[in-house]
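Novice: predicted structure and sequence below. I'll ask about it afterward.
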Amino acid sequence: MKKLKVLFVCIHNSARSQMAEAFLKKYGGEKFDVKSAGLEPGVLNPLVVRVMKEEGIDISGNGTKSVFEMFKNGELFKYVITVCDATKAEKCPIFPGVNKRLHWGFDDPSSLEGTEEEKIVRIRLIKEEIKQKIQHWIKEMEGE
């Protein structure tokens, strides 16, 4: 069976798209070839790295990647899923040459305010939202 190529995209590839990629790799098994990228690649959010480690997933070695580099390299994906928070007017990128585009809006961990512990609590909630969405989507895909 040919793997479905999936790309998760957000602004900096520092948090949401990284979490989504990690969860699809963990729960999707061999069915998916998954990557993540950003419009303006930044630095991995250390609090997101910490929260994912609590989940038993180490993303600390992941680099952030440019969606434009992937496009220039001719990479094609069956699904491109943006995970930007459209309610905060983030510019969700568009990736040309895609069979299916989906948008799943999640709050941006890098825009959270408060103490480190308050941010960690909120990032855990965002992580759970992303994990549940991934698990639900995998079930949907199995039905197709």
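Specialist: All right, it came through fine. Residues are numbered from 1 along each chain as shown.
Novice: only C-alpha atoms from now on, for both contacts and neighbour counts.
Specialist: Fine.
Novice: centroid-nearest residue for this structure?
Specialist: For the chain, Ser17 is the residue whose C-alpha lies nearest the centre (CA atoms, centre = their mean; 1.7 Å).
Novice: so it: helix, strand or coil?
Specialist: Here Ser17 is helix, with the state taken from DSSP: H, G, I helix; E, B strand; the rest coil.
Novice: Lys127 versus that one, what's the distance?
Specialist: According to CA to CA, to the nearest Å, Ser17 and Lys127 sit 11 Å apart.
Novice: now do Glu118
Specialist: From Glu118 to Lys127 the distance is 14 Å (CA to CA).
Novice: and what of Val51?
Specialist: In this view, Val51 and Lys127 are 8 Å apart by CA to CA.
Novice: these two: who's more crowded?
Specialist: Taking neighbours as other CA atoms under 10 Å, Val51 and Lys127 compare with Lys127 leading, 23 against 19.
Novice: take the one below as the second:
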Amino acid sequence: MKGAPHPATAGTAPERMPSAVLFSCSFNSVRSPMAEALMKYLYGHMVYVDSVGVRKQEIDPFVVEVLDEIGISVEKHKAKTFDDLEDTSFDLVVTLTPEAQHRALEMTRTMSIEVEYWPTPDPTAVSGSREQMLEAYRQVRDRLMAKIKERFGPLAPAKV
């Protein structure tokens, strides 16, 4: 959003900003693409960001909707797996599900890549009205946004 103030705020004792971050979950259809989109929105001018799943599935329409609510588009997202990665030179892999954590540790066993586990609820497990389901996705979105800001800290100005 041009002209609008950037939504990131100072985090608490952020660590060094990695040059490349990979987010991973079970299907690359809800949590990891949401985290990828949020990270790109906040820090995309500073770091390369991608996402994968242990398996792949089309992006969940509720993800598209709750990200669109805050001005972020994920319509170009193409689901992929760890095996689909063309390059594995990430500084940090953030896993959002136990299954992705296991796969990331397996993949990085012989590499010098930091792996962090951020347990993240599965909004697809929520049933009820459409609004109740959307609220579960919003909660995951907001939780991931807060965790990303906390982990990566205040924004540096974009280079012009």
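Specialist: Noted; the coordinates are in hand. Because the structure is predicted, anything quoted here is derived from the model rather than measured.
Novice: got a TM-score for the two of them?
Specialist: Put the two chains on top of each other and the TM-score (TM-score structural alignment, normalised by the length of the first structure) is 0.84; 135 aligned residues with a CA RMSD of 2.2 Å.
Novice: one step back: trace the residue nearest to the centre of the first structure over to the second structure, please.
Specialist: Structural alignment (TM-score structural alignment) places Ser17 of the first structure against Ser32 in the second structure.
Novice: hmm, Val54 and its match touching each other?
Specialist: No: assessed by CA atoms under 8 Å, Ser32 of the second structure is found out of contact with Val54, at 10.7 Å.
Novice: from the contact counts, what lies against the longest helix belonging to the first structure?
Specialist: Assignment by DSSP state H gives helix 116-143 as the longest helix of the first structure. On a contact count with 3 or more CA pairs under 8 Å, 6 or more residues apart in numbering; DSSP states H and E, helix 116-143 of the first structure meets helix 16-28, helix 46-54.
Novice: pick the most deeply packed of the ones you listed.
Specialist: helix 16-28 (a mean of 22; mean count of other CA atoms under 10 Å).
Novice: average distance between it and the second structure?
Specialist: In this overlay with the second structure, the average offset of helix 16-28 of the first structure from its partner residues is 0.9 Å by mean CA distance after the TM-score superposition for the first structure.
Novice: and the next helix or strand past that helix?
Specialist: Going down the chain from helix 16-28 of the first structure, the next helix or strand is strand 32-38, by DSSP states H and E.
Novice: in the second structure, what stretch matches that next one?
Specialist: With TM-score structural alignment as the criterion, strand 32-38 of the first structure aligns to 47-53.
Novice: with stretch 101-112 of the first structure instead?
Specialist: Going by TM-score structural alignment, stretch 101-112 of the first structure sits over residues 115-126 in the second structure.
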